[in-house]
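1. here is a sequence with its predicted model. Questions after.
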Amino acid sequence: MWKNFFKIAFRNLLKHKLHTGINLVGLTLGLGVSILIFFFVQFELSFDNFHADSDRIFRVQSHEMVDGEMVESFSSPMIVEATFREEFTQIESITNINNGQAQAILPDDSRETQGFNMVHPDFLDIFSFDLIQGDRSTQLQDKYSIVITESVAEKYFGGEAPIGKSIQLKMAEEFIDYQVTGVMADIPANSSLKFEILMPITNMDFFSDPEGMTSWYSVWGSNVVKLQSEDQVQSIHESMNAIMKRALGDQYVEGEFYFTLVPISEMHFSEGRGNGSLETTKASLLWILAGIALLVLLIACINFTTMAIGRSTTRAKEVGVRKTMGANFSQLTFQFLTEAFLIVLFALILGVALAELLVPTFNQLFQKEMDLVYGPVQILILIGLVVFITALAGAYPAFFLSSLRPIKVLKGNLSIHFGKQGLRKGLVAFQFFISFLLVTTTLIMLNQMNTIRNYDLGFTKDEVIVVEVPDFPSTSFITSLKESFKKAEVYRQALASRSEVAAAGITIATYGDDAFWDVAYPQEDGTAFNFKVNFIAGDYLETLGLELIEGRNLNPSAGADSSAFIINQTFAEAFGWDDPTGEIIPSSRFDPHSIVGVIKDFHHASLYQPVEPLLIAKTPDAVFSGISNLMINSSTNPKVVVRSNGVPINELRNLLESEWSEVFPGEAFDFKFLNEEVERQYQSDDRLGKMVLIAACIAILIASMGLFAMVALSIAGRTKEIGIRKVLGASSWSISWMFNREFLMITIAGVIVGLPLSLYVMRDWISQFAVRAWPSWVSFGLLALGGILFTALIVSSQSFRATKMNPVKTLKDE
C-alpha cells in the first residue's frame, strides 16, 4: 500500500509538470533562503553556550547616576575584583579582563601590532576554552608568562613546539620576552570573547599607576564572575548597597553607584556601553531575519495551496472515482499529503544545495564565519521545515478534497465556491501583500541609507587618511598622551612640508571611533553638564574642513593657547551665549581659561546620535581641573589626519610610509581612510537592507510564478466561456479586461494593506537615527503603480494568447 501511495504521487507530479515545476522552484528558493537564515539564527543563539558552567557565569554591570540619568556600562573598575572576592562568599571565581596591544617582533624581524588580554588566573576556571598544551592549573601565574592560541603559535613559531619559547612585546620603552606556557585551540566561532594572547593582570602596571587600579572611579576593562550557584544572584544584589557604602565611605549616595550581575547568555546580544572588543549582534536583527525567512516560505506555500485550489475541480472528480472504488478518507488524505511531502523533500534537497552555494555571499554580507554544520539541532530544523511545509501546503487538498461526497462530484453539480474563489483570491491577495510589504520596506531602508550616505556631516571625509601613532609607554596616561603628541607633531610637520599633502593635523578622536572623551562638570544648581572633549594639534580644522563661524583657531605653536578652548554651536547654545568668544565655563573649579572660537556643528559620531556639546583643547590640563566625571571609551593614542592634495593613493601611501620609517623606525605602519570609517558605522543596517532587498526579489519571483500559474489555471477553466464570448462578438480587449479586473483588484487590495503596515513596521527601525528621511508619497505611488502594471502584464500576456484560440476548437465537444 505504501508503495502505491508513492507511485501514484510520482505519476501525478509528472503528469502536471508545469505546476510541479512552479511549486518545486518556489519551495526551493524559499527553503534555500530560510535554511540559511534559520541556521544563522541558530548559530547566533548558540554563542557562549559551550562554556561548561555558562548558567553560573555573569558579567558585572555598573550603574552610575549622571546628571539625573542612570548610565549603565559593562566597563567596571579593577578594584571590583578584589572587593567582590573578599565580600561575596557566593563567588567561586572572578577575573578582570583588560584589552591591550603592543608592538611584536615576528620571525622575519618585522614588527606588527599584537593584541592581548590581561586577566587573572581564574579566567581559565571560569571559561571552558580548550587548553591543548600546558597544565591548566599553573597558567597565568608568572608575570611574564603567556597563553597563546594555535594560530598565534603558527604565526610566531611555525611548526615548532611553542612551549618554553618566547614572544617579544614592547610593553615599555624596551621589548620584553614573554614565555609561552600554554597553547589553546583557536577560539570557537560562536564565542563573543575573542583573543589571541592571555597574560597575567599584573602587566597592567605598564598602563596604569596604582591609584588608577584601586580607584572606584577609574574604569579599566570588565569583570566576570562565576557563582557557586546561579540562584545566588539575588542575594548578591540585595547586599550590594551595604558593600558599596563600606567601600565608598563619605562619597556613597544610595542608589547612585552600584553593580549588578548579568548572565553571560545575554553577552552576545548586549548593546550597552563597555562591550569593548566583544562580538555582539542585535537581537532585533535575528527576529527580523527569521521573520523574512517565514514570509518567503509562506509565499511559496501559498503558491502550492492556490494551485491546489485551482486544480480542485479535476482533483474532485479523481476523489469521486476513487471513493466509488472503495478508497476511504484516511487513504485519500495520506495520498495528497504524500504528494506534498515528495515536492517538499525534493525542494529541501535542492534548497540545502542552494544554501551551501549562498553561504560565502551570506558570510561576506554579514561579516561572519558561519559554516552549515548538520548536527542534531540542524537536522531537527530541517525535519521541522519538512513537516511544517508539508502540513501547511498540503492541508487543503488533503483534508478538503478528501471529504467530498462522490455522488455530488460525479453528477457534476459540485459547488466549491469558497475553495475555488474566496480562499484562492484571499491567498493570492495575501501573497501580493507580503511581496509589497517587503518591497516597500526595502524602499524605506534604501532611501534612509542613501540619505545617510549623502548627508553633509559638516566635515570633509574624502581623500582624508588617518594614521594612529604609537603610544608612549607610561603609567600616567596624561604623560603618555603629551609625549605621544610630541612625537606625532614631528611626523605631522614632516608630512605638512610635502606638496602631496594639502593639510595635516593631530587628534585623539575621529568620526565614529568612540574616542571622544565623555566628561561632565558640576553646575551651581547641583546638576552635571555633559559634553564631549577632543585634543588636537596642527592644522586639524583645516584638514577636516571644519567651519570656524566665530573667533579664531587655536595657535599651533608649542606652548601657545594651552588654556584656550574651541566649542561647537551646540555647546554655546546650551549656555545661551550670543557671543561665546571670550566667555568662560561658569565654574570656579576650572583653571583660568577662555573660549577663543566657535565651529559650526559637525557630526563627530554616527547619525544614530544627535550632535552633542563639544569642546576642543590642545592639552588636557585645563579640562581636567574642572570636570567631575570622565569616561574614556577607546584608545587615547593620537592620530595624524592627512588630506591629500589630489595625488594618487599609492603615491601618498609611499610618502606616509617613508616619513613614518624616519620618525618611528621599526614600528608597524597602518592607516585608514576616513570615508571608509564613516561607511563602517552603518554596516549593520546596510547589510540588513541588502538582505531585505534579496528577500523582496525572491518574494516577487515566487509570487510572479504563482500569479502566472493561477492565471493559466483560470483561463484553462474558462476556455469555453472565452469561445462563446468571441462567437457573440466580444473583443480581445474586453475578454482580457475580464481577467485583468479580477487579479488587479487582488493586487490593489494587497497594496492598500501593505503600504500602511510597512510604514508602521519601519517606524521603530527608522527612529534609531538622529537624521531620518521617509520616501516621498510619489515614490510610494510609483511603487504601487509598478506592482499593478506588473500584474497587468502577466495577466494580459496570457489572456491575449487565449483569445487567439479558434472558438471552433474550444466549443466542438458541445
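-> That came in fine, so what should we check first?
2. contacts, neighbours, all on C-alpha from now
-> Noted.
3. can you show me the strands along the stretch 551-700 of the chain?
-> 564-568, 594-599, 614-617, 629-631, 639-644, 672-673 (DSSP state E, counting those that start in this stretch).
4. strands along the stretch 201-350 of the chain, start to end?
-> Secondary structure of the stretch 201-350 of the chain, counting by DSSP E, counting those that start in this stretch: strands at 222-227, 257-263.
5. ok now the last one, how far from the chain's centre?
-> If I follow you right, that is strand 257-263. Relative to its chain's centre, strand 257-263 lies at 26 Å (C-alpha atoms, centre = their mean, to the nearest Å).
6. that strand to strand 222-227, inter-axis angle?
-> 60 degrees (axes from the mean of the first three to the mean of the last three C-alpha atoms, to 10 degrees).
7. secondary structure element holding the closest residue to residue 539 other than its chain neighbours?
-> Nearest residue to residue 539, sequence neighbours excluded (C-alpha to C-alpha, 6 or more residues apart in numbering): residue 505, at 4.5 Å. Secondary-structure element containing residue 505, defined by DSSP states H and E: strand 501-507.
8. does residue 504 touch residue 543 like I think?
-> Yes - taking contacts as C-alpha atoms under 8 Å, residue 504 lies within contact range of residue 543: 5.7 Å.
9. so the two - more neighbours on which side?
-> residue 504 (29 against 22; other C-alpha atoms under 10 Å).
10. show me what contacts the closest residue to that one other than its chain neighbours?
-> Spatial nearest neighbour of residue 504, excluding adjacent residues (C-alpha to C-alpha, 6+ apart): residue 642 at 4.5 Å. The neighbours of residue 642, taking C-alpha atoms under 8 Å, 6 or more residues apart in numbering as the test, are 464-466, 501-505, 543.
11. and the residue nearest to residue 286 when sequence neighbours are not counted, how many neighbours does it have?
-> Spatially, and ignoring its direct neighbours in sequence, residue 286 is nearest to residue 41 (5.8 Å; C-alpha to C-alpha, 6+ apart). Number of residues near residue 41 (other C-alpha under 10 Å) recorded here: 17.
12. structure B:
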Amino acid sequence: MIKNYLKIAFRNLFKNKVYSFINIFGLAVGIACCLLIGLYVHNEWSYDEFHADSDRLYRAWVHEDYGNDEIYFNSVTPLILASALENNIPEVEQISRFTTFSNLVKHPDQTEAVSEAISIVDPDFFDMFDFEVIRGVASQTRDNPATVVITEQIAKQFFGEEDPLMQTLHIQFGDTFDEFTVAAIIKNPPLNSSIQFGILIPFSNSSKVFSQNSLTNWFSVSTETYVLLRENSRMEEINEKMETMMVTELGSRYGDDFNEGDLTYTVGLQPITDIRLNTEIPAGIAEVSDPVYSYILAAIALLVLLIACVNFMTLAISRSASRAREVGIRKTIGAVRQHLMLQFWGEALLMTMIALCGGVLLAELLLPRFNSLSGTGLQLELLSGNILILFGIGAILISFIAGIYPALMISGFKPVDVLKGRLSLSGDKNLFRQTMVIFQFSLSIALIAGTLIITQQLEYMRSADLGYNKDQVVVLSTDLNAGPGVPLSQTISDAERLKERLESELAGYPDITSISISSFTPVQSGGWISSDYRDQNDRKRFFDFNIVDHDFVETYGISLISGRDFSVNNPSDERRAILVNEALVEDYGWENPIGQRLPGPDFEEHEVIGVVQNFHYESLHMEVDPLALTINPDILFSGIENIGFSTSPTPRISVRFNSQNLPALMDRIEASWASASVGAPFNYTFVDQSVDNQYRQEERLSQIVLFGSALAIIIACLGLFGLASLMVVRRSKEIGVRKVLGASSQSIVLLINKEFTRLVLSAFIIAAPVAWFVMSNWLQNFAYRIEPDIGLFLLAGASALVIAWLTVGYQSIRATLINPTESLRSE
C-alpha cells in the first residue's frame, strides 16, 4: 500500500509540474528564511554558553545610590572589588578581572609599532573560561609577569608562518617598550563570546596600567570582575554576605552616613549568559544587544515559515477540484477516508522533504550574503546530530501543519456529489482561504511598513543636524597615553607639539582647512568624560567635558550661540576659559551665562566665555547632556568628585579637508604624519563613517527585516497565484457565459482582481495599527526619532496591492483568453 501511495504521489508531482514547483519552492524559501534567521537568533541567545561552567560564571556589578536620584550603576567595577569578594565570600571559587586598553605593540625585529588592544587578566582567567589553548601553557603567566598569551590572529599578524611560542613581543607602557615572552597561543574567541581579546598580559602588570589610587579606590571603576561560584551556591546567601561585606569595607570610611543609608553601595552578580541580551544592566566592555531585536527576528522567521505552510494548504485546495473525481472513484471502489488522509499527508511529507533539502541548499547558498548583512560569521552545521533531529521533527511538523487541511477537506468529498458534478468549493472553505490570504498579506504589509520606518529612522539619524559638520574630517590617533608617571597635562602638551609639526608639514597644502586636537572626538565609542560634584548648596551636579584646543570649534563647525570661541590672541583662555553648551546653561538655570563659573567650591578660578549650540557628541539614542569644553583640564579636575570614561582620553588630531581626490589627500597626510610623528603608526578614521557605525545594530535589523519581508512577499505571491488559479477553475463557466454575452476582457480582469483587492484592503486595515504599535515602541529606543507617518503605511498597503494585482493579473489575463466553447462544452 505504501508503495502505491508513493507511486501516486510521484505521479501527481510530475503531472502537475508548475504547481509542484511553486509548492516546493515556496516551502523551500520559507525553510531557508527560517534557518538563516534562526541561526542568527540562536547565536544571540547562546552567547557564552560554550563555557563548561557557564551556569556558575558571573560578572559583578556595582550600584551607588546617594539619594535624590544620584545613582551610579556600572558593570565596570573597582579594582579592589576582586580581593574583597575573594576574602569575604567563601562561595567564590575563582575570580578574575578583565579590562582592555590600547597600546603600541611591535615585533622585536620591526621598527614600526602598531596600536593593538591589550587585555589584562588575573591568573584564574585561564581556568575559569574555556578558551581553547592551541600551543603552550597559559598558566605560565601566573608566575611570570613578563609573559603574554596571544590569539591565532595576533600570532599570524606579528609572526606570520613562524612559531611564536617563546618568542617576544614588545608592548609600550609610558615612554618605553617592555619585553613579553609568548607563553601560549589561544584559538580566536568564538563570535558568541562576550569576552573578546587578542593579547592577554598578567594582572601583575597593573601598576603599569593603573594609578595607585585606582588600585584601592571603591569609587574608581576600571575593570570587569568575573567570578566562578562553587557548586550548589545559593544566591540569596551570597547577596546577604556581599551586603555585609560593603558595610565592613565602607562603614569605617563613611561612618554613620553609610550605615544610616545616606550612601547605599550595592554589589551584585549577573550570570555570564545574561550579559548579551540584558539591557537593564549597563554595558561594560562587552557589547550588549537589545533582546527585542532577537524576538522580532524570531517572530519573522516563524511567521514566514507559517506563510509557506499556509501556501501549501491553499495550493493543495486550489488543486482539489482536479483531484475530486479521483477521490470519488477511489471511495466508490472501497477506499476509506483514513487511507486517503494518510495518502495526502504522505504527499505532503514527500514534498516537505524535497522542500527541506531545497531550503537547506538555498540557505547554504545565501549564508555568505546573510553573514554580510548581519555582520556575523554563522555556519550551517548540517552533520550535527541535533541539527538532523531538528530537521526530522521539523519535516514531520511542517508536513502535518501544511497537509492537515487538504487531507481533511479533499478526503471528505462525497462520491455521489463528485460524480454527479455537484462539487462545491465555496462556503466555509472559501472563507478559510480568504482568511489565509488576509493573514499572509497582513504580515507582508506589516513587514513592509516596518522596513520603511526603520529605513526612514536610519536615514534621519544619518542626515540629522548633529550640531557639527561630520563630513570631510579625518581623525588621527596619536597613541600618546597618560598614565603612571605621565600626567595628562604632559600628554596634552606632547599632542600640541605633534600638531604643530603636522601643521608645518602640511603648510601650503590648500586642501587642508584646519587642524585640531582633543581628548575625544564626536561619536567616539563610550562617550566623553563624565563627572559630578556638589555645589555650595550641597546639590549634586553633573556634566560631561572634553579637553580641546583653540581650533576645535572651528574644525567641527560648531555654532556659537553667545560669547566667543577660544582665541590664541587671548593667553588667559589657556588657563581659565571654558565653553558650555545650551543644555548646561538650561540645567544650571543661567540667564546670562557669559562670565559665569561652575558653582563648585573647589574649582580653580575659571569663567564661561561662550555658549555653543547643543551638538550630538553621542548617538541619537541619547539626550544631549550638559557639556563643558576646556583647554586646561586642571580647572575642572580640581572640583570634580567622581570622574569616569569608557575609553582612554588619548589625544586625537582632527584634520578638516576640502578635496575630491581622497586617495591623493590621504597619501599626503600619511607622508606628513610619518615626518611629524617620528615613527608612530598612521591610524585614522573618518567622522562620517563613525557616525554610520553607531547604528550598525539598527542597520543589521533593517537588512534582515528587509530580507524577511522580501521572502514573505514572494511566498505570499505564490499563494495568490494558487488562489487565482482556483478562482479561474471555479468561475470558468461564469467567465465563459460573460464572454458569450459580450463582456470585455478588461471587465473580466477587473472582476477577478476585485475579490483580491478586497482581501488586501482588509489585510491593510488589520496590519496598519499592529505595525504602528510595534514600530512606535521600537522608536522609543531613540531620544531623537521620527514620528510614524501615515503615508508610510499607505505606501506599504499600496505596494502590497500592486504586488497582488501583478500576481493575479497573469491568471486574470489567462482566464480571458480561454475559448468560451471549452468551458461551456458540458452545458
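-> Everything's here; your move. What you see is a predicted model, and the numbers here were worked out from it, not measured in a lab.
13. re the thing from before, so which of the contacts of residue 642 of the first structure is the most crowded?
-> residue 504 (29 neighbours).
14. which residue lines up with it in the second structure?
-> Under the alignment by TM-score structural alignment, residue 504 of the first structure pairs with residue 515 in the second structure.
15. widest-spaced pair of the contacts of residue 642 of the first structure?
-> Farthest pair in the contacts of residue 642 of the first structure (C-alpha to C-alpha) is 466 and 502. Separation: 14.0 Å.
16. okay, buried residues for stretch 545-552 of the first structure please.
-> 546-548, 550-551 (16 or more other C-alpha atoms under 10 Å).
17. corresponding residues in the second structure for it?
-> The aligned range for stretch 545-552 of the first structure is 557-564, by TM-score structural alignment.
18. just how off-centre is the matching stretch within its chain?
-> Averaged C-alpha coordinates place stretch 557-564 of the second structure at 36 Å from its chain's average position (C-alpha atoms, centre = their mean).
19. other residues contacting it?
-> With contact meaning C-alpha under 8 Å, 6+ apart, stretch 557-564 of the second structure is reached by 467-469, 553, 594, 609-613, 615.
20. just flag the most distant two among those.
-> 469 and 594 (25.0 Å).
21. give the aligned range of stretch 441-449 of the second structure in the first structure.
-> So stretch 441-449 of the second structure is aligned with residues 432-440, judged by TM-score structural alignment.
22. for the contacts of stretch 557-564 of the second structure, pick the one with the most neighbours.
-> residue 611 (25 neighbours).
23. remind me, longest strand of the first structure?
-> Assignment by DSSP state E gives strand 91-105 as the longest strand of the first structure.
24. the helix or strand just after that one vs the second structure, mean deviation?
-> Remark: after strand 91-105 of the first structure, the chain's next helix or strand is strand 111-119, criterion DSSP H and E. For strand 111-119 of the first structure, the mean deviation from the second structure after alignment is 1.6 Å (mean C-alpha distance after the TM-score superposition for the first structure).
25. how many other residues sit next to residue 60 of the first structure?
-> By the criterion of other C-alpha under 10 Å, residue 60 of the first structure has 22 neighbours.
26. in the stretch 201-350 of the second structure, which spans are helices?
-> Taking DSSP state H, counting those that start in this stretch as the test, the helices found in the stretch 201-350 of the second structure are 212-216, 235-254, 256-259, 291-318, 320-332, 337-374.
27. now, of the ones you listed, which is deepest in the fold?
-> The highest average neighbour count among those, using mean count of other C-alpha atoms under 10 Å, belongs to helix 291-318 at a mean of 23.
28. against the first structure, what's the mean shift for that one, could you check?
-> So helix 291-318 of the second structure averages 1.6 Å relative to the first structure (mean C-alpha distance after the TM-score superposition for the first structure).
29. which part of the first structure matches that helix?
-> Going by TM-score structural alignment: helix 291-318 of the second structure matches residues 283-310.
30. off-centre distance for the matching stretch?
-> With C-alpha atoms, centre = their mean, you get 22 Å for stretch 283-310 of the first structure.
31. now swap in stretch 241-248 of the first structure and tell me
-> 39 Å.
32. what do you get for stretch 665-674 of the second structure?
-> Worked out by C-alpha atoms, centre = their mean, stretch 665-674 of the second structure lies 35 Å from the chain centre.
33. now swap in stretch 446-453 of the second structure and tell me
-> So, by C-alpha atoms, centre = their mean, the centroid of stretch 446-453 of the second structure is 18 Å from its chain's centroid.
34. list the buried ones in it?
-> So for stretch 446-453 of the second structure, counting by 16+ other C-alpha under 10 Å, buried means 446-453.
35. could you do stretch 652-667 of the second structure as well?
-> Buried residues in stretch 652-667 of the second structure, counting neighbours by 16+ other C-alpha under 10 Å, are found at 652-657, 665.
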